[in-house]
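Peer 1: Sharing a model that was predicted from the sequence below.
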Amino acid sequence: MVPSPASAPEPGSGAPAVRRRAPRGGRRIPRRAAVDRRSFAPSLRRLEELAQSGAQVSVHVAELDSDRVVLAGDDHVPLPIAGLGIVPVLVETAAGFASRSLDPLRIIDRLDDQLVTRAGLWRHLRAPALPLTDLAVLAAAAGDPNAANALLDAVGHEQVRSRMVALGMPRSAVLDRFRDKRGPDDAPHVAVGTTREFAKLFAALVDSRAVDAAVSAQVAEWLSLNQDLTLVASAMGLDPFAHDDDAHGLLFVNKTGRARGVRAEAGVLAGPRAGVAYALTVCFDDLSISHRLRVHDAFRVLGTDLMEYTH
């Protein structure tokens, strides 16, 4: 989790450099990380433990108002992010709606010969075809792989690639569609990304800078429906089915990614004291339930630290 110079805290922020022990199992582990003195020490300890056990860890947390980085490590390294790669596809979809190059009510048939059967809701629905706007809701709210594949086919892979570069995400990429099995001719992952670029993307979404205000608002609205609150958001006590208008004034927008040995999340959390954009990716050997639970616990600890920082 070695931060690049761009991810180091601003001079005078008081963020210490932390030296790490030698790696076990032959994997590279973080040598140092930037962490704000006011908080995030529990997160840093948990992430260090994961790295020392052989996991690949990347994290980036920055204040929304000042862009000041308060926690960072290996945030420039592209790692597999699974369904988190849906977010750029949603951005390109919303841009197509705004420019009228895509009709939100265009009906898309479900391709049963390419159906992903291991996840998603659309495969359980009787409707064999849905409009693009409904597919965007399914992809954002439930991470539906078949809906995401349909959106990617509609907007075009090259258009998503170009959009990501325009958004300032040259080290991240959507590599392939979702598949039940990946053969030797398929890309090894759906998507890869850096935590720095995805945290900045979420900051741009809530600041109306992702393409333009209308596109940013549409994507943020879709993502506010996300029902996977089991990682960072597990510390926030939100209703997974209705958290876009929290009674305590909590602004929270996020998207997660999951695959075998991969957990990733990016989002924005804003409270009365501060607002932050964050991203965390952990790639690990999913050898047992305990391995997986240690990773999930690290996400929960980061969520707790984010709550304390913003409230």
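Peer 2: Alright, I've got the coordinates.
Peer 1: contacts and neighbour counts: CA atoms only from here.
Peer 2: Will do.
Peer 1: give the contact list for the closest residue in space to Gly168 that isn't next to it in sequence.
Peer 2: Nearest non-adjacent residue to Gly168, counting by CA to CA, 6 or more residues apart in numbering: Glu197, 7.1 Å away. Counting by CA atoms under 8 Å, 6 or more residues apart in numbering, Glu197 touches 76, 168-169, 171-172.
Peer 1: Run a quick neighbour tally on the closest residue to Arg179 other than its chain neighbours.
Peer 2: Distances taken as CA to CA, 6+ apart place Val116 nearest to Arg179, at 5.8 Å, with adjacent residues excluded. Val116 has 21 neighbouring residues, counting by other CA atoms under 10 Å.
Peer 1: contacting residues around Val116?
Peer 2: So Val116 contacts 123, 145-146, 178-180 (CA under 8 Å, 6+ apart).
Peer 1: here's the one I want to compare it with:
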Amino acid sequence: MGIAPEPKRDAESLRGSRRSNRRLPRRAAVGRRSFTTTLKALDDLAEHGARISVRITDLDRGTSVLAGDDFVTLPVAGLGVVPLLIEVAAGFESGALDPLEIIEKSSLETVTIAGVWQHLKAPALPLADLAVLTAATGDALAANALIDRVGLPAVRARIEQLGMTRSALLDRFRDERGPDDAPHFALGSARELAEVFAALVNSQAVSAGVSAQVAEWLSLNHDLSLVASATGLDPFEHENDEHGLLFINKTGQDAGIRVEAGVLAGPRAGVSYALIVCFDDLSIMHRLRVHEAFRTLGTDLMEYVF
């Protein structure tokens, strides 16, 4: 893994309105922007057999700040819904999909691994609400409803249109995967995940309208347990932070898989980031060691942007 040289700060950020002109003294900034703690944590996981893909990109300069096997394709679990949400938003914008089209819960195959719709009395919901549930709560049933409506081929075509050559949405969510099912819900690389989040906040994912809609959905995400735990944001309301922190993210979790990608911007800088860790989930300590590495990255990212 390597750290790129610190980018010059002579470019105007697309998110400049969310930042102040405050700057740390140069000596103080140098020690705070090295990501050495993150590297140590990830190297420790690698020594214990974990497969890791990580990418951090400075949004103002478009340059890599930290990269380690960021081109490697790995399973990304629920984070694979991001291109699905982009396809749904594109359908809303073009008129191919009606946001108020009703989907009956009874028409869907039962899946209980994550989400809240399975616990709600509502027998049907509109597509727009299903997109919110998918982004905000990782709702597997809602995501499957969206997949059924737009079709896997359309999502795969959208992934190709986005230039994500090392990513794929393989299947729907399932409680159990049999020998005839795809081995994973989705695959991706840290580089492409960081790139698609950068495209969302820079209004470059399909169109400005589609980018804004997907970013709005993702801003509702409740899971701040990994990288995002370092932000101090309210998991249930973090769209308008009083300290000017711009943040969107999506996580993915499955047996032996932890993933997070997002955008974090503060007064000093803005970054897109992605971290994928595949590990042997042999004990709670193995899992907690992985979670701590994500939180270490979050702390280093906060020091980079503030």
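Peer 2: Perfect, I can see it now. Bear in mind that the values here come from a model prediction, so they are computed numbers and not experimental data.
Peer 1: care to give me the TM-score?
Peer 2: The TM-score (TM-score structural alignment, normalised by the length of structure 2) is 0.90; 283 aligned residues with a CA RMSD of 1.6 Å.
Peer 1: Met236 of structure 1 versus the residue nearest to Gly168 of structure 1, what's the distance?
Peer 2: The gap separating Glu197 of structure 1 from Met236 of structure 1 is 24 Å, by CA to CA, to the nearest Å.
Peer 1: Would you list the buried entries among the contacts of Val116 of structure 1?
Peer 2: Buried by 16 or more other CA atoms under 10 Å: 123, 145-146, 178-179, out of the contacts of Val116 of structure 1.
Peer 1: Filter the residues you listed down to the ones in helices?
Peer 2: With helices defined by DSSP state H, the entries of the buried ones among the contacts of Val116 of structure 1 inside them are 145-146.
Peer 1: and the longest helix for structure 1?
Peer 2: Under DSSP H, structure 1 gives helix 289-310 as its longest helix.
Peer 1: follow-up on the earlier one: so which of the contacts of Glu197 of structure 1 is the closest to Gly303 of structure 1?
Peer 2: His76 (21.4 Å; CA to CA).
Peer 1: which residues does the counterpart of the closest one in structure 2 contact?
Peer 2: Aligned counterpart of His76 of structure 1 in structure 2: Phe71 (TM-score structural alignment). When contacts are counted by CA under 8 Å, 6+ apart, Phe71 of structure 2 touches 53, 166, 189-192.
Peer 1: Most widely separated two among these?
Peer 2: Ser53 and Arg166 (12.4 Å).
Peer 1: out of these two, which sits in the more crowded spot?
Peer 2: Neighbour count, other CA under 10 Å: between Ser53 of structure 2 and Arg166, Ser53 has more, with 25 against 18.
Peer 1: quick one: Trp222 of structure 1 and Ala136 touch, right?
Peer 2: Yes - with contacts counted by CA atoms under 8 Å, Trp222 of structure 1 reaches Ala136, the gap being 7.2 Å.
Peer 1: of the two, who's got more company?
Peer 2: Ala136 (26 against 21).
Peer 1: when you align them, which residue in structure 2 goes with the more buried one?
Peer 2: Match for Ala136 of structure 1 (TM-score structural alignment): Ala131.
Peer 1: quick one: Asp280 of structure 2 and Leu79 of structure 2, what's the gap?
Peer 2: Asp280 of structure 2 is 20 Å from Leu79 of structure 2, by CA to CA.
Peer 1: actually Ser203 of structure 2, sorry about that
Peer 2: 20 Å.
Peer 1: And those two? Which one has more around it.
Peer 2: Leu79 (26 against 17).
Peer 1: you'd agree that one is in a helix?
Peer 2: Yes - according to DSSP: H, G, I helix; E, B strand; the rest coil, Leu79 of structure 2 belongs to a helix.
Peer 1: Check the contact between it and Ile257; I expect there is one.
Peer 2: No - counting by CA under 8 Å, Leu79 of structure 2 does not reach Ile257; the two are 10.9 Å apart.
Peer 1: ok so, going back, redo the buried ones among the contacts of Val116 of structure 1 as CSV? Include distance to Asn226 of structure 1.
Peer 2: As requested, the buried ones among the contacts of Val116 of structure 1 are exported to CSV (distance: CA to CA, whole Å):
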residue, distance to Asn226 of structure 1
Arg123, 18
Pro145, 14
Asn146, 16
Phe178, 19
Arg179, 21
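Peer 1: quick check, nearest of the buried ones among the contacts of Val116 of structure 1 to Asn254 of structure 1?
Peer 2: Pro145 (17.1 Å).
Peer 1: which ones are touching that closest one?
Peer 2: 83, 116, 119-120, 139, 178.
Peer 1: Next, the distance between the ends of stretch 121-130 of structure 2.
Peer 2: End-to-end span of stretch 121-130 of structure 2 (CA to CA): 15 Å.
Peer 1: can you pull out the helices in structure 2?
Peer 2: In structure 2, the helices defined using DSSP H lie at 26-32, 36-47, 81-94, 127-137, 140-150, 152-161, 190-201, 208-218, 284-305.
Peer 1: Using the aligned residues only, give the average distance of the third one to structure 1.
Peer 2: Translated: helix 81-94 of structure 2. Once fitted to structure 1, helix 81-94 of structure 2 is off its aligned match by 0.2 Å on average (mean CA distance after the TM-score superposition for structure 1).
Peer 1: Ok, the longest one next?
Peer 2: If you overlay the two and look at helix 284-305 of structure 2, the average distance to its match in structure 1 is 0.3 Å (mean CA distance after the TM-score superposition for structure 1).
Peer 1: I'd like to know which elements that helix is packed against.
Peer 2: The helices and strands touching helix 284-305 of structure 2, judged by 3 or more CA pairs under 8 Å, 6 or more residues apart in numbering; DSSP states H and E, are helix 26-32, helix 36-47, strand 257-265, strand 270-278.
Peer 1: out of these, deepest packed?
Peer 2: strand 270-278 (a mean of 28; mean count of other CA atoms under 10 Å).
Peer 1: So which bit of structure 1 is it matched to?
Peer 2: Going by TM-score structural alignment: strand 270-278 of structure 2 matches residues 275-283.
Peer 1: Superpose on structure 2 and give me the mean offset of that stretch.
Peer 2: Mean for stretch 275-283 of structure 1 is 0.2 Å (mean CA distance after the TM-score superposition for structure 1).
Peer 1: Any idea how far that stretch is from the middle of the chain?
Peer 2: 7 Å (CA atoms, centre = their mean, to the nearest Å).
Peer 1: same question, stretch 72-88 of structure 1
Peer 2: With CA atoms, centre = their mean as the basis, stretch 72-88 of structure 1 stands 6 Å off its chain's centre.
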